[in-house]
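Undergrad: Take a look and give me a structure for this.
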Amino acid sequence: MEQQQKSDTLSHFYELRTRCIWIVIGLLLALGMTLPFANQLHQFFVRPLLSQLPAGGQMIATSVTAPFLIPLKIALYVAIALSLPNTLYQLWKFVQPGLYPKERLISLVGVLSSIVLLVAGASFAFYIVIPVIFKFIIGSAPAGVAVMTEIGNYLDFLVSITLAFGISFQTPIIVVAIAYMGVVEVKTLKESRSYVIVAAFVIGAIFTPPDIISQFMLAIPLWLLYELGLLIASLLIHQRDKAIGSALPDH
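TA: Next comes the predicted model:
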């Protein structure tokens, strides 16, 4: 018995090692595709700021290595994003043997939905929220002040905003998961709606600049996504209960 347990443990360890190797390979392949286009990617990601600067406006580098390292960092971040589907797939393959067939389907749908929502959140931040933020900030600059953002600070700001929105857009999956697994009842989640709205605005105040527009642009989608999660959870639980009820023998 003890020998069998050791064998199972080693088997899980080897499987985890294999999945980690495939994750690293996926990242390296993605990095090999993005590195040759590091400068083009840099130009693409700084466009939201440059498009809002007045004529002749430009970005600055305050360190010697920044012009070289920042494009490489952007290429790395894009490679991580491109390899994310492979990363999640490898993690799913690792836990798949311990799942029932229906749980495998649900978890696979959850992984795919998570990727879609992450991309949607990051795209919403990049194409809609960030230009609005920069337009507001640059338009609020006092007369005689030239707005010239340091490229390293800009990259950190860009990553934090896109991550905040990408993670916030996972709200429906989180709501569905905790409701479907019975951690919290849907009724309780609905009754907590007012607290969620307050929390959404608090999160918006923490992860966005101190202007009301960007706070609303994070808080309102977060609240709507929470409502979407409640709707999906209610439908799934209703279908599950209906299926269980029909499977019970009649008395």
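Undergrad: Please make it C-alpha for all contacts and neighbour counts, starting now.
TA: Fine.
Undergrad: Need the distance between the two termini of stretch 28-40.
TA: Using CA to CA, to the nearest Å, one end of stretch 28-40 lies 19 Å from the other.
Undergrad: How about stretch 27-46?
TA: 23 Å.
Undergrad: Outside of that stretch itself, list whatever touches it.
TA: 70, 71, 72, 74, 75, 76, 78, 79, 80, 82, 83 (CA atoms under 8 Å, 6 or more residues apart in numbering).
Undergrad: any idea which of the residues you listed has the most stuff around it?
TA: Within the contacts of stretch 27-46, residue 75 tops the neighbour count with 25 neighbours, counted by other CA atoms under 10 Å.
Undergrad: Tell me which helix or strand that residue sits in.
TA: Following DSSP states H and E, one finds residue 75 within helix 66-82.
Undergrad: what packs against that helix?
TA: helix 2-34, helix 38-50, helix 151-168 (3 or more CA pairs under 8 Å, 6 or more residues apart in numbering; DSSP states H and E).
Undergrad: Residue 218: which of those is closest?
TA: Closest of the helices and strands packed on helix 66-82 to residue 218 is helix 151-168, at 7.0 Å (criterion: CA to CA).
Undergrad: before we go on, could you also do this sequence so I can check it against the first one:
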Amino acid sequence: MTENAESGQEGFLSHLVELRDRLIRAILAVVVVFTILFIYPGASLIYDFLAQPMLATLPQGTRMIATGVITPFMVPVKVTMLAAFVVALPYVLYQMWAFVAPGLYRHEKRLALPLIVSSSLLFLLGMAFCYFVVFQTVFKFIASFAPQSITPAPDIEAYLNFVLTMFLAFGITFEVPIAVILLVRMGIMSIEKLREIRGYVVVGAFIIAAIVTPPDVISQFMLAVPLWILYEVGLILAAKIKPIDRDAEREDGDHPV
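TA: I've put the predicted structure just below:
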């Protein structure tokens, strides 16, 4: 009894050590990428790139403002950190997968790597769609309503918070096909059930869009409609996938190591 307790404690400690090592590697990867980006092209240029959709809609010669004392330094640094995390995301996800892989079934291991790659690409695609399509459209729409008696000059920190919210919203939205496929593949929900709740998904998409996007119809539609379309794409792909037969897998000797 004592030997089992000691071996269990040693196993728990070894898992903690491995988790620490994986976290350190992930953090180091982000730090290395951040250092490189901070040196070249530089935090200022990275923020200028992020701010370009807003700057393009401001009156000629107008710039954004910084109301805080250290804001002109901290905001570009935060943007560079965000860019570093996005670039290092595949490696960070790999470290997560490498940590949990020994405890996965064989079919789960086969699913994990494609899941990491596809979810990373879809999240980046969602951010790209937000930056190149949504921002261009929404900012022009908002600028068209600005009275001639005022000069819009957005605060850079408020702009960053807005951008982060939108990036997160669209990045998660583009993960919807992955979520649908996983629900069917893991046997949590059937494809028939997911089709039945399609109407609730559409309503939920517009409710979510109304919460996370600016209070204008265009940005809400540009989040809700892609979410709905991606849900339909997920249904099409999930229809070609068979749920995992866990009992059969166990009988074949499939078990976590």
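Undergrad: Now the TM-score, please.
TA: Once superposed, chain against chain, the TM-score is 0.92 (TM-score structural alignment, normalised by the length of structure 1); 244 aligned residues with a CA RMSD of 1.9 Å.
Undergrad: returning to that earlier point: kindly reformat the helices and strands packed on helix 66-82 of structure 1 as JSON lines containing distance to residue 226 of structure 1 and mean neighbour count.
TA: Listed next are the helices and strands packed on helix 66-82 of structure 1 as JSON lines, based on distance: least, CA to CA, whole Å; neighbours: other CA atoms under 10 Å:
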{"stretch": "helix 2-34", "distance to residue 226 of structure 1": "31", "mean neighbour count": "14"}
{"stretch": "helix 38-50", "distance to residue 226 of structure 1": "29", "mean neighbour count": "17"}
{"stretch": "helix 151-168", "distance to residue 226 of structure 1": "10", "mean neighbour count": "18"}
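Undergrad: Turn the ones you listed into CSV, including distance to residue 224 of structure 1.
TA: Listed next are those as CSV, based on distance: least, CA to CA, whole Å:
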stretch, distance to residue 224 of structure 1
helix 2-34, 33
helix 38-50, 26
helix 151-168, 11
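Undergrad: what's the closest of those helices to residue 243 of structure 1?
TA: The nearest among the helices and strands packed on helix 66-82 of structure 1, by CA to CA, is helix 151-168 at 32.0 Å.
Undergrad: Trace residue 28 of structure 2 over to structure 1, please.
TA: Matched to structure 1 by TM-score structural alignment, residue 28 of structure 2 sits across from residue 25.
Undergrad: cool, and residue 50 of structure 2?
TA: Under the alignment (TM-score structural alignment), residue 50 of structure 2 pairs with residue 45 in structure 1.
Undergrad: hmm, back to that, I'd like the contacts of stretch 27-46 of structure 1 laid out as TSV, including distance to residue 187 of structure 1.
TA: Listed next are these as TSV, based on distance: CA to CA, whole Å:
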residue	distance to residue 187 of structure 1
70	48
71	48
72	48
74	44
75	45
76	43
78	40
79	41
80	38
82	38
83	38
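Undergrad: Relative to residue 11 of structure 1, which of those is nearest.
TA: Taking these together and measuring to residue 11 of structure 1 by CA to CA, the closest member is residue 83, at 25.6 Å.
Undergrad: Any figure for the gap between residue 12 of structure 1 and residue 93 of structure 1?
TA: Separation of residue 12 of structure 1 from residue 93 of structure 1 (CA to CA) stands at 12 Å.
Undergrad: what's the spacing between the match of residue 50 of structure 2 and residue 163 of structure 1?
TA: From residue 45 of structure 1 to residue 163 of structure 1 the distance is 14 Å (CA to CA).
Undergrad: How about residue 127 of structure 1?
TA: 14 Å.
Undergrad: same thing with residue 126 of structure 1?
TA: For residue 126 of structure 1, the distance to residue 163 of structure 1 (CA to CA) stands at 10 Å.
Undergrad: of all the helices and strands packed on helix 66-82 of structure 1, which lies closest to residue 207 of structure 1?
TA: Nearest of the helices and strands packed on helix 66-82 of structure 1 (CA to CA): helix 151-168, 6.6 Å.
Undergrad: how much does the closest one stray from structure 2?
TA: With mean CA distance after the TM-score superposition for structure 1, helix 151-168 of structure 1 departs from structure 2 by a mean of 0.7 Å once superposed.
Undergrad: Right, I'll call it a day here.
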